[in-house]
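Requesting a structural model of the entry that follows:
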Amino acid sequence: MSQLEFPPIYLLPTHIDPDQLPDLQSQIPSLTYDINEAEVVLGKISKKQRALFELRRLKVLTEEVAGDDTDRPPPAKCRRLSHDTLIEDDASTASDDEDRSRKGVVQVVKLSWFTDSVSLGEVLPLEGYLLYRGLKLSDQHGKVLPSNSPNVLGLPKDDTGEIPGAATAAAMKHKSSHDYSLGPQHPRISIPLKRPALVQETTSEHDITQHLPPIPDFLHTAYSCQRPTLPNPPNDAFIEQLKDIRTTRALLGDKIGVRAYSTCIAAVAAYPHLLTNRIEVDHLPGCGTKIASLFHEWKTNGCIEEVENAKSDAQLSVLRLFYEIWGVGETTAQEFYKKGWRDLDDIVEYGWDQLSRVQQIGVKYYDEFLLKIPRAEVKSIADIILEHANRLHKGYEMVIVGGYRRGKSQSGDVDVVISHRDPAVTLAFIDKIVDALAQSGHITHILTISTRNSGRGQEPLPWKGEGRQAGSGFDTLDKALVVWQDPEWDRSATAKSPNPHRRVDIIVAPWKTVGCAVMGWTSGMTFQRDLRRYCKREKGLKFDSSGVRSRVDGSWVDLESGPDGALAPDMITAEQRVFKGLGLEWRLPEERNTG
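Reported below is the predicted structural model:
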């Protein structure tokens, strides 16, 4: 498949299972995430009307052409930009028109064209698969309409691409909400998202690629749970750029973009060599020409324009501020912005009563929650939790999970999994340990507490089919997400505690599924996502930190007991048995840093 020379392809996510989408994206060697770069739009659709709808949804203006019309230049005198607007073209040579026509053609084809081509080992003609062929309409400067600039507020743009009265609209929205004036308004998001030009490969570059290190065998898989991904990878600086773009995508509500960038970040993080050539990037799973062009831009200029523009964009800066409040996601951040709020003081003064209790705590301790926690402090907090657990009942064991176990020098929060070999002891224990730590002064606030696992007698939850899982969230284990503060300080020096508030997650797992809990809560987010995809597609299983279930009959699958039915002797052995039971090579915690 990698030897087939496909034209630039944009993949429509419509009707494609989100769990299968990353796999499919990784199989397309010429994939682009910018539809304006695409010559072929690939979709799991079957009707021309749907193809037109998808192009309109993506704001791609086209004029239908048929058969060989795509090979002829557009009319010399005028080109329609909209239903009622015509512009005159500048005189140009026939070759220029032909080139512009070729680059401006978009063809929407059925997904089966690609799968059939791969199956037969050759790029098939489009006949029989083509749903729609159109010429992308351009403005007088030759730029494909409309602009790619994001518009979170959803306001209409004028002919210049600007949002008329955006500042006024924001001011009116703000005034109606609070009846006060902000003064000068923040501008709208104006990131041009200019894509770097793809540079033609020179003879010397071709020679260089012959001496590039080979792609490791483990990088030929689409599942990051099958790769070793160490902390502090050699391409960390470029990865940070990609993470910035991913955050921007999240703030703009682009969930498909977030997933795509997570996939390529995991691939680059697993690559054990320092990247030197865009061709290397292009060959990594889930990356392709888009990420390769970003690497070329970063390598050439020392920065990526989209990243730099995002840093200086006033609206995105506000959204990022809100997004970093614990308990606030991208949708809520956008809602805050639409209310006219521009900083934490606005939230406190004009929206405090509209916040949930968790969000109020997130605002109150905003600066403290952003502080990183050194490893020594993580260990100290975990030791206190285990000590109090064993005061309540002897025999508790614990594993510190999260970034700490993956080898990070600092953590954003503290995650611990505690368990006991006697299931009667872990039943409803989460309330007891939280009460004890609150009594000792260590827990100052409870953000959320769940006893769902105990509520069903700690029996593994049967799988009920797609869309019928009981509730949402990472798992259904008993857990408490709390605010922690060391109650000890020198009171002779200050009356107020100088100790920062920390975010701590305490997870209680029954011993028979503790390996799944440790595995899930240890691994990076993309590792976890790909683990679920792997279990579904390769094993017919449903995995989360509560246990493994069959997708055939929904029953619990015991991977942690020994051949004689005996429970695992310790929590790490239980985790290793889960890896083995799933047919996965054991990966040390330090090898699960997928970014």
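
C-alpha only now, for contacts and for neighbours.
Noted.

what's near enough to touch Tyr534?
Tyr223 (C-alpha atoms under 8 Å, 6 or more residues apart in numbering).

and it, that one's in a strand?
No - in this structure, Tyr534 is helix, not part of a strand, as judged by DSSP: H, G, I helix; E, B strand; the rest coil.

Look up how far Ala266 lies from it.
15 Å (C-alpha to C-alpha, to the nearest Å).

what's the answer for Arg320, then?
Distance from Arg320 to Ala266, by C-alpha to C-alpha: 23 Å.

higher neighbour count, the two?
Ala266 (27 against 21; other C-alpha atoms under 10 Å).

Report how many residues lie close to Thr248.
Neighbour tally, Thr248, other C-alpha under 10 Å: 23.

Sticking with Val318, tell me its helix or strand.
Following DSSP states H and E, one finds Val318 within helix 314-323.

repeat for Ala170
Counting by DSSP H and E, Ala170 is found in helix 166-178.

Show me which positions of that helix end up buried.
166, 169-174, 178 (16 or more other C-alpha atoms under 10 Å).

Another sequence for comparison is provided below:
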Amino acid sequence: MSSDLPTPPETGRVGSMSLRALPPIYILPAHLTLDELHEFEDEVIELGAPFTYDAKEAKIFLGKVERKTRAAFELRSKGVWTEENIVKMEEPARKRRRVTPAPPTEVVIISDDESEAGEHVNVKAKETNAATSSRRPLREEDFVLPDLHNRVLVVKLAWWDECFRHRRLRPIEPFIVYDGRLIPKPDGESTPTSSPSSVRTQRPDTTSNNEHTSSPLQQNILARAKADAEVVKEKGHPVAFQHRRRFKQQNPPPVYGSLIPKLKRMTTSEFEECDAKALPEPPDWVKNHSMYCCLRSTPMNQPNHRFISELQKIKLSRILTLDQIGVRAYSTSIASLAAYPYLIRSPLEIMRLPGCDERIATHFSEYKATSPSESERYLPVARKLDEDENLQCLKILYDIWGCGADTARKMYFTYGWKDIDDVVQFGWNTLNRAQQIGVKYYDEFKTTIPRKEVEEITEIAKQHARKARGIKPHQYDTDEDIVAVIVGGYRRGKEQSGDVDMILSHRDENVTRNLIVDVVSELEESSYITHTLTLNTTTTKRGQQTLPYTGGDGGHGFDSLDKALCVWQDPNFEIPPSEAADPDSAPVMKNPNIHRRVDIIISPWRTVGCAVLGWSGATTFERDIRRWCKREKGWKFDSSGVRDRRDGLVLDFETPRKGKEGMEGDTWLDREKRLMDGLGIGWRPATERCTS
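Here you go, the predicted model:
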């Protein structure tokens, strides 16, 4: 071996201090890659410290953790429940124990040549004087641990780095993040699946000289393999998060089967004698078994909203686990239940609804069995999902603007980020600009917007669009004026909206060409728009024509209009009288107004009905419009227009026609009505398009 390489430490000894007297050590996987986790495990075992894969055995937890609350959370996620210990490290000496040097021990050193031949040489490790030893033993400062009976410590990994670099134990007090006292699991709290109890603490090998002794690294590999094998044998619950890293299985969805009671199976005679006769007369869409929710009315206030909200939780779990089939299935079932005009009292009612099968009926049986009172009922499967800490963390990350489910899973399962603080501390530089803004205004974006404020924001945007195109006051509210339509949840009747969606249009296509660029510039200059997340001019670039049909679904997706996704803040706010009296001496006051998410969409007048229809319905309603047009009509619909899939020709359903009573109206609402009739789905107001 090269003389430049450092001499490996004796197993179980760091400098002049033995590590065998340390309590069991567990490495927290948060913020560590799989390679980093294994590297630290190898170092701990190589230096002879007692290492365990079972968090409940450990007394010292090493990890990249900076805050006490996060440390307690990490312990809880491993099934270790604690409360902060109020006794500090400076406790009486009688409660402290000193880690003393162990007597000289016999260790095995394998040379390169001998290891190739499979031969082992036993060497007596002795304490030598610094003057005669080739490696001068380092004099260790006092290393003191508190009494860890019924207590655990969460320590920064930087402490272990210090010990490894100096080849001796360093004082631990400056690196302690959390000193926790063990407590029983509180009633009503859920404990994530912990490591198998069969995985025991790994300690330095103590075999005799004539026995074959494996290296610490080999012991580590075998121990890790054994731990993984034990986890594989466990059935009936998801794989524990810490062992999932060892498998490199980053995306296993949680599995929660339906609990009792099961859907009751009925004989023919029982069915005839049951309440089937008392069931309400089903709507026509139920009788016709219509699968398209765009063909039926779905109001905002739904009699079965409590049961639907429980199913929404399951749907969200399918989104977060990338189960697209499950998402679509639950979306279809929820849309059917939302349109049903009666309070459901029997699973038989659910079985006759299109898009609802025995699984949904079983969910209802479980839901109904939890309580005789409708207001107190819950779905056991949904409650389990609420208590799943993996899904809770994924939901936090998923709610960051600019992060989809796939990005959230990567943040959590690959990087170990569990909350917004983790994203800021460990991943800020890896986020794109839109995601950074989503993190910065995370809490503000989650604050809903009342209807009055939605109207005020839209009116301000309309005024700036008028200014950008030179619309004069005498042209206001005429055919020469800018038209602004509030769409999204506001138009469906929501009292509180998550963001503001508006469509701006004009009867002259020269006005709408590149209007999005000019209106955003005006709003930025007036300080209403603080950030522009996305700015698209796709309609202008294709001459404001309908999106071409290329044989598949084609184009750039369902939404293909000029649009800007912005961050909005009202620049007007009151200045305290004390500061207003002397503005020169007063410091610059920060704008206290909340930031809002605002989407501005531009549509040419020729297809404004398509734009309004495409942005007014809930998600499943819009999905079914596209399915209806494709499967039943052979057309392609998006917010830029309608085309025939057979020849690619544009189909015009919006242009006014002269009837018996004269020319039809030419407002945006008239155009939307004609469009819906032309598509064959029939007109219904936006307040009846509230699917999900």
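
Turn the buried residues of helix 166-178 of the first structure into CSV, columns for distance to Leu21 of the first structure.
Formatted as CSV, those follow (distance: C-alpha to C-alpha, whole Å):
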residue, distance to Leu21 of the first structure
Ala166, 36
Ala169, 38
Ala170, 37
Ala171, 41
Met172, 41
Lys173, 38
His174, 40
His178, 44
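
Kindly indicate which of those lies nearest Ile385 of the first structure.
Of all those, His178 has the smallest distance to Ile385 of the first structure: 44.4 Å, by C-alpha to C-alpha.

Not counting its neighbours along the chain, what's nearest that closest one?
Tyr350 (6.4 Å; C-alpha to C-alpha, 6 or more residues apart in numbering).

Just tell me what the one you found corresponds to in the second structure.
Aligned counterpart of Tyr350 of the first structure in the second structure: Phe426 (TM-score structural alignment).

Then Arg529 of the first structure?
Checking TM-score structural alignment: Arg529 of the first structure goes with Arg623.

Its match: what secondary structure?
helix.

Next: Thr444 of the first structure.
strand.

re earlier: what's near enough to touch the match of Arg529 of the first structure?
Taking C-alpha under 8 Å, 6+ apart, one finds nothing in contact with Arg623 of the second structure.

quick one: it from Ile319 of the second structure, how far?
In terms of C-alpha to C-alpha, Arg623 of the second structure sits 16 Å off from Ile319 of the second structure.

Check Leu504 of the second structure too.
From Leu504 of the second structure to Ile319 of the second structure the distance is 32 Å (C-alpha to C-alpha).

ok, the two, which is more surrounded?
Neighbours were counted for Leu504 of the second structure and for Ile319 using other C-alpha under 10 Å; Leu504 has more, 25 against 20.

what about that one, which helix or strand?
Going by DSSP H and E, Leu504 of the second structure is part of strand 500-506.

same thing with Arg643 of the second structure?
Take DSSP H and E as the rule and Arg643 of the second structure turns out to sit in strand 641-644.

Would you mind identifying the next helix or strand past that strand?
strand 650-651.

State the span of the first structure onto which that next one is aligned.
Under TM-score structural alignment, the match for strand 650-651 of the second structure is residues 556-557.

quick one: contacts of the matching stretch?
Counting by C-alpha under 8 Å, 6+ apart, 460-462, 547-550 sit against stretch 556-557 of the first structure.

May I see the residues you listed organised as CSV, with neighbour count added?
Output for the contacts of stretch 556-557 of the first structure, formatted as CSV (neighbours: other C-alpha atoms under 10 Å):
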residue, neighbour count
Pro460, 21
Leu461, 21
Pro462, 19
Gly547, 28
Val548, 25
Arg549, 23
Ser550, 20
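
OK, contacts around the counterpart of Tyr398 of the second structure in the first structure?
With TM-score structural alignment defining the correspondence, Tyr398 of the second structure maps onto Tyr323 in the first structure. Residues near Tyr323 of the first structure by C-alpha under 8 Å, 6+ apart: 251, 329-330, 332-333.

how about those in CSV, adding distance to Pro423 of the first structure and secondary structure?
Putting the contacts of Tyr323 of the first structure into CSV (distance: C-alpha to C-alpha, whole Å; DSSP: H, G, I helix; E, B strand; the rest coil) gives the following:
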residue, distance to Pro423 of the first structure, secondary structure
Leu251, 43, helix
Gly329, 36, coil
Glu330, 39, helix
Thr332, 39, helix
Ala333, 41, helix
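
Compare those and tell me which has the most neighbours.
Most surrounded of these: other C-alpha under 10 Å gives Leu251, at 24 neighbours.

what do we get in the first structure for Cys293 of the second structure?
So, by TM-score structural alignment, Cys293 of the second structure is matched to Ser224.

what's near enough to touch that match?
Contacts of Ser224 of the first structure by C-alpha under 8 Å, 6+ apart are 266-267, 526-527, 530-531, 594.

Keep only those that stay in contact in the second structure.
Retained in the second structure (both residues aligned by TM-score structural alignment, their matches' C-alpha atoms under 8 Å) from the contacts of Ser224 of the first structure: 266-267, 526-527, 530, 594.

State the pair within the residues you listed that is farthest apart.
Ala267 and Asp530 (11.9 Å).

what's the most distant pair in the contacts of Ser224 of the first structure?
Ala267 and Leu531 (14.7 Å).

Mind telling me what Val567 of the second structure corresponds to in the first structure?
Val567 of the second structure maps onto Val483 in the first structure, by TM-score structural alignment.

Which stretches in the stretch 401-550 of the second structure count as helices?
Along the stretch 401-550 of the second structure, counting by DSSP state H, counting those that start in this stretch, helices occupy 405-409, 420-427, 433-440, 442-445, 451-469, 489-492, 509-512, 515-525, 538-541.

Kindly report the same for the stretch 251-400 of the second structure.
Here the stretch 251-400 of the second structure has its helices, by DSSP H, counting those that start in this stretch, at 268-273, 284-287, 305-320, 324-339, 347-351, 358-369, 380-387, 389-398.

Check the offset of stretch 338-355 of the first structure from the chain's centre.
Mean C-alpha position of stretch 338-355 of the first structure versus that of the full chain (C-alpha atoms, centre = their mean, to the nearest Å) differs by 27 Å.

For that stretch, which outside residues touch it?
So stretch 338-355 of the first structure is contacted by 153, 170-171, 173-175, 177-178, 318, 321-322, 360, 363 (C-alpha under 8 Å, 6+ apart).

In the first structure, which residue sits furthest out from the middle?
Using C-alpha atoms, centre = their mean, the residue of the first structure lying farthest from its centre is Ser492. It sits 47.5 Å away.

hang on, it in a helix?
No - Ser492 of the first structure is assigned coil when assessed by three-state DSSP, not a helix.

That'll do, ta.
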